[in-house]
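Colleague: Quick one: sequence and predicted model below, then my questions.
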Amino acid sequence: MRDLLTSVARRNAFLGLNAGDDDHAFARRACLRGGGKTQQHPGFSTAARAIYNIDQKYVELDERWFAAGKKKKKDLRVLQLGQWREFSAREQIADPMDSHIEVSGVEHLRDMGNCCKNLRYVSFRGISRIESLPDSIGKLRELVVLDLRACHNLEELGQGITKLDRLEYLDLSECHLLVGVPRGLGQLTRLEILKGFVVANSNSRDLCHLNELAKLEKLRKLGIVVGKMAVPTEDEFLKLGEFKALESLKISWGFLNSAKNGNNNNATEATPRYSVATMKYALPPNLKKLDLHCFPLADFAQWVRPTGVKKLYIRGGKLTTLGDEEGWEAEVLRLRFLSGFQCDHGTLRRLFRKLTPENTEIHECPNFRPGNDVEDSADTQAEVEDAVVCNEVAV
């Protein structure tokens, strides 16, 4: 049956999958396979609807990839040159090359906006050598998903991205050289998920700030990176209280560098360029999940009470106490890699009345005194990605 389906798919140009397959010129869904280099030009059909990179580590672009004129790829909807899977930090450390994709000829991406105007999905996840996005990307007016996660050389997005008025999903996570997002992102009124938003210097007029994102009425998931070069105003995070549709919020502070061996006792602190203690915060009124990485304060009571939050994750940072106020609404609690956190099982149960043992995890918090029904994972290697999170966001 499998052979029959494969034969029918090939005969109808549905999919070209096999390594070394030379039918890209006919297949409407082409796959790059083989692990090595692509040939200089794979000869995709002008009627191709999707191009997937399955396991090609080195992709060579030339002018024929995005040729204009009669060879425009008007039917192309999906372009996935990057990784299709997500690698944990542990996997990347074990085999860095496994998650690495190198693309040469990135200058030819400037022609993508002229050649492939009907693209809905573009992924460059994990691709090196992309330092900036061409302004012509703004011509992809049908684009819904743009995945730039782990483009480690990416420094500038360009104004073209602010013209993608159909965009719903934008992932900028792990783009460590990115210093900000262009002003005008608030015009993308359909945006629902934004990951890796970099808090910029408050004096930068050309970069987007949180007050602009408050205009996005459909935004339901937001990830924020506060890098060591960030200089926000004291009340910038008060704008989060105006994000009425937001249900999931992740904030990563980047001025704590955690040791990669998972031992937070060896963490070194880089001095932030603003006063952490005087910063004012608010939380979205309908927030359900709060994920904090490298929390910069010792006492959570100095921050803002996460009223209504059902899932609370805190990984890494200076936290020593959650305070004494009872009535937390969280039903899921994850505390990881908090070397200074001092608490006991009884206090935790008193603060979080709705917690159950299966939804409570205290991991690598050496000063916590657990009871028998609190999970403390022993698999440090499996959670190594949480130990290095502070180092990852040190922009």
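Modeller: Noted; the coordinates are in hand.

Colleague: can we go C-alpha only for contacts and neighbour counts from here?
Modeller: OK.

Colleague: What about the closest residue to residue 355 other than its chain neighbours, how many residues nearby?
Modeller: In space, not counting the residues next to it along the chain, residue 355 is nearest to residue 331; the distance is 4.9 Å by CA to CA, 6 or more residues apart in numbering. Applying other CA atoms under 10 Å, we find 16 other residues in the vicinity of residue 331.

Colleague: what does residue 3 give?
Modeller: Residue 3 is surrounded by 8 other residues when neighbours are defined as other CA under 10 Å.

Colleague: do the same with residue 346
Modeller: A count of neighbours around residue 346, defined by other CA under 10 Å, yields 11.

Colleague: Pasting the second one now:
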Amino acid sequence: MGELKFLSLQGISRIKELPRSIGMLKKLVVLDLKDCYNLEELSEDISSLTKLRYLDISNCYLLGKMPKELSALSELQVFKGFIIGDPQRKNLGTLEDLKRLKMLKKLTIIATRNDFPTPEDLGTFLELEALQNLTIAWGVQPKDAEAGKSSKLGPSLHGKSTESSGRELTEKLNLKKLDLQCFPYSTPTWLTPDILPKLEKLYIRGGNFTTLKKGTWNVKALRLKYLSGMKTNWRELKESFPGLDYLERVKCPGITLCPCDENGVWQKPKT
């Protein structure tokens, strides 16, 4: 199968690991492992897939760590399901290992630590110059016993790390789309229009998020869902998002006076 370019094992729940021979598929461009619920480990031989452009390991809930060898996938453009785990665990791949992926355009992260992103993490995002689409989901913990004991999730981390993150990040991110899910703290100081001047789509779903930093955003599409603590109104949103074309507001009782339809959607009238 040396000429194979596309391999999808999506949804095959009995797969626990990939064979080492996966590294022999030198021409593989797409590897889809989404929904392989019992996959426990990614072989380090994945580093041999140097032509890989698309890797999806999302919804693989037993994966407790990432191999550091992922840094060898220099042509990777889309990576879904990268796990941010406990930095104290040995031989654990970290976000910093992705710095060499200069072609990475889309990244989906599962964060099992509430202190993510740290100042170091934000610095890594700056080095991923091609990155335009970033999704971060917090609070999904691996079912690995060792990881479960060592992961430090808790309200004591809320806000503390974000203050230092905001002070230390002064450069601008190139992101055009940012999707934050189950946000663990209320007001991240790094989420500002000055740091994200190119952002066109901002989605915030669930969690403890309450406040967006004031400023003038260039965002055109804004989706706010299941944010029980966020309080604002239509006038304030229009002041912060003057170029808004699309708003979706779902189960956000504190966001008031928005001219949304029965589905919680407002769209700018066409002229």
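Modeller: Done, it's in. A quick note: this is a predicted structure, and the numbers were derived from the prediction, not measured.

Colleague: TM-score for these two?
Modeller: For these two chains in superposition, a TM-score of 0.83 is obtained (TM-score structural alignment, normalised by the length of the second structure); 245 aligned residues with a CA RMSD of 2.5 Å.

Colleague: The residue nearest to residue 355 of the first structure matches what in the second structure?
Modeller: For residue 331 of the first structure, the aligned residue in the second structure is residue 220 (criterion: TM-score structural alignment).

Colleague: do the same with residue 315 of the first structure
Modeller: Taking TM-score structural alignment for the superposition, residue 315 of the first structure sits opposite residue 205 in the second structure.

Colleague: Name the SS class of that match, please.
Modeller: strand (DSSP: H, G, I helix; E, B strand; the rest coil).

Colleague: Confirm for me that it is in contact with residue 222.
Modeller: No - judged on CA atoms under 8 Å, residue 205 of the second structure makes no contact with residue 222 at a distance of 10.8 Å.

Colleague: pretty sure residue 333 of the first structure is in a helix, no?
Modeller: No - counting by three-state DSSP, residue 333 of the first structure is located in no helix; its state is strand.

Colleague: which residue lines up with residue 123 of the first structure in the second structure?
Modeller: Residue 123 of the first structure maps onto residue 8 of the second structure when the alignment is built from TM-score structural alignment.

Colleague: burial of its match, as a residue count?
Modeller: Residue 8 of the second structure is surrounded by 12 other residues when neighbours are defined as other CA under 10 Å.

Colleague: likewise residue 135 of the first structure?
Modeller: The local packing of residue 135 of the first structure (other CA under 10 Å) involves 16 other residues.

Colleague: Burial check on the aligned residue in the first structure for residue 179 of the second structure, number of neighbours?
Modeller: With TM-score structural alignment defining the correspondence, residue 179 of the second structure maps onto residue 291 in the first structure. Counted by other CA under 10 Å, the residues lying close to residue 291 of the first structure total 17.

Colleague: likewise residue 280 of the first structure?
Modeller: Residue 280 of the first structure sits with 16 neighbouring residues when counted by other CA under 10 Å.

Colleague: That one contacts residue 233, correct?
Modeller: No - with contacts defined as CA under 8 Å, residue 280 of the first structure does not count as touching residue 233, sitting 9.2 Å away.

Colleague: Could you check how far the residue nearest to residue 355 of the first structure is from residue 140 of the first structure?
Modeller: Separation of residue 331 of the first structure from residue 140 of the first structure (CA to CA, to the nearest Å) stands at 42 Å.

Colleague: Where do the strands of the second structure begin and end?
Modeller: Taking DSSP state E as the criterion, the second structure carries its strands at 6-8, 30-32, 54-56, 78-84, 106-111, 133-138, 177-183, 201-207, 221-225, 232-233, 246-250, 255-256, 265-267.

Colleague: In the first structure, what range does the second one match?
Modeller: Following TM-score structural alignment, the aligned partner range for strand 30-32 of the second structure in the first structure is 145-147.
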